[in-house]
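Trainee: give me the fold of what follows.
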Amino acid sequence: MKTDQPLPASDCKLPDAVAENLDTISDFYARHKQEVSPAQTAIEKLSRFFGRPAYLLGIVIVSVLWISANLFADFFGWDVFDEPPFFWLQGLITLNAFLTTTTVLIRQNRMAHLADQHTHLDLQVSLLTEKKTSKIIELLEDLRRDMPQVRDRPDAEAEELDKPADPQAVLGAIENQDRDC
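Mentor: All right, here's what the predicted structure looks like:
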């Protein structure tokens, strides 16, 4: 279960780079949370409420009680307020389905936008990491060639890996592969 309470601090200190990354992530979520309107917040709370198993159980119980009350109303001397086929109950369930669907879709749209931002960030970090890795391999190969005590031998795999990938070429290959499928 997700809470807003922080986890207890452990005795080990995080490396500065990890702490900085966690701060960046926290700032990202804080900015994103500030951009959410009060109406969006209310809709998301309602959506989370609709998404609970207890809510479904409540709907089933209310429906069973509604149907039972109308079927056995004569037995208890009550007035029947919704005769079979229970048009009022159908209307209420339809309204509930409409509200549930709409609130879930609104929340999913915002979550999809947030997921798109995460994906874009992941892609940027991956591209940067790939460039850095290629540069490190290139520098290691240069160092290997320049060191007199290390035998200079060709390494085709290292030569291939020290070249940064062309993101446009990779994207084109992915698109061509998708068209072929």
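
Trainee: for the rest of this, base every contact and every neighbour count on C-alpha atoms.
Mentor: Fine.

Trainee: centroid-nearest residue for this structure?
Mentor: Closest residue to the average C-alpha location of the chain: residue 115 at 5.1 Å, with CA atoms, centre = their mean.

Trainee: which residues of the chain fall in helices?
Mentor: 16-35, 38-50, 53-71, 73-76, 87-146, 156-161, 167-180 (DSSP state H).

Trainee: one more to put side by side:
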Amino acid sequence: MTDSPYSGPNVPDHVDEAVRSVTQLHSDHHGRTTAPQRAVNRITAFMARPFFIALVGLGVIGWIGANLIASALGLQAIDGPAFVWLQGAANLFSLFVVMLVLVAQKHEDELNAHRDTLTLELAILSEHKIAKVIQLLEELRRDSPYVQDRVDRQADQMAQPADAGSVLAATRASDGV
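Mentor: Have a look, this model is predicted:
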């Protein structure tokens, strides 16, 4: 077993291997990330912090306060009450935030799609392995002189690996699709 951040004296090899496989999936996904995508991810990660909300709030309060103080002192306010410039800036900022979130979400959706595909492939593989184990147990039961031989229709059915296409068709039929 190779050393990994999850390895330890009580971690079985198959668990460590599974963790390394998932880590490799994430590493491959992030390795294919382009520089602009990494920049978007960093920006959205920064903006997703409570500190950023406070920073935007302080900026808005500062903008309004500075303009109100300028008006009270008889100076020319850059953006007087109704704060049209502030509203425009907020709208533009909101547009950019929405676009950043959508781009970051699309990137994460790609990772989730890879993870879902891997999960499906492993489930199908596991189902085939389980069917093989049932076949072997049934064969052992039939061949062993110490176990009473009998017909078990359910075990015979379970010993046959499922056809993914048939399962999908049955699911669609039951859903009315």
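
Trainee: would you turn the helices of structure 1 into CSV with distance to residue 8 of structure 1?
Mentor: Formatted as CSV, those follow (distance: least, CA to CA, whole Å):
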stretch, distance to residue 8 of structure 1
helix 16-35, 15
helix 38-50, 26
helix 53-71, 30
helix 73-76, 56
helix 87-146, 27
helix 156-161, 43
helix 167-180, 42
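
Trainee: how much does stretch 120-131 of structure 1 stray from structure 2?
Mentor: Compared with structure 2 after the fit, stretch 120-131 of structure 1 shows a mean deviation of 0.5 Å (mean CA distance after the TM-score superposition for structure 1).

Trainee: for that stretch, buried residues please.
Mentor: For stretch 120-131 of structure 1, the buried set under the neighbour-count rule, 16 or more other CA atoms under 10 Å, comprises 127, 130, 131.

Trainee: burial check on residue 159 of structure 2, number of neighbours?
Mentor: Around residue 159 of structure 2 there are 21 other residues, counting by other CA atoms under 10 Å.

Trainee: what does it align to in structure 1?
Mentor: When structure 1 is aligned by TM-score structural alignment, residue 159 of structure 2 is paired with residue 162.

Trainee: excluding chain neighbours, what is closest to that match?
Mentor: residue 134 (4.4 Å; CA to CA, 6 or more residues apart in numbering).

Trainee: distance check, that neighbour against residue 157 of structure 1.
Mentor: Distance, residue 134 of structure 1 to residue 157 of structure 1, by CA to CA, to the nearest Å: 12 Å.

Trainee: more crowded one of these two?
Mentor: The neighbour count for residue 134 of structure 1 versus residue 157, taken as other CA under 10 Å, is higher for residue 134 (20 against 8).
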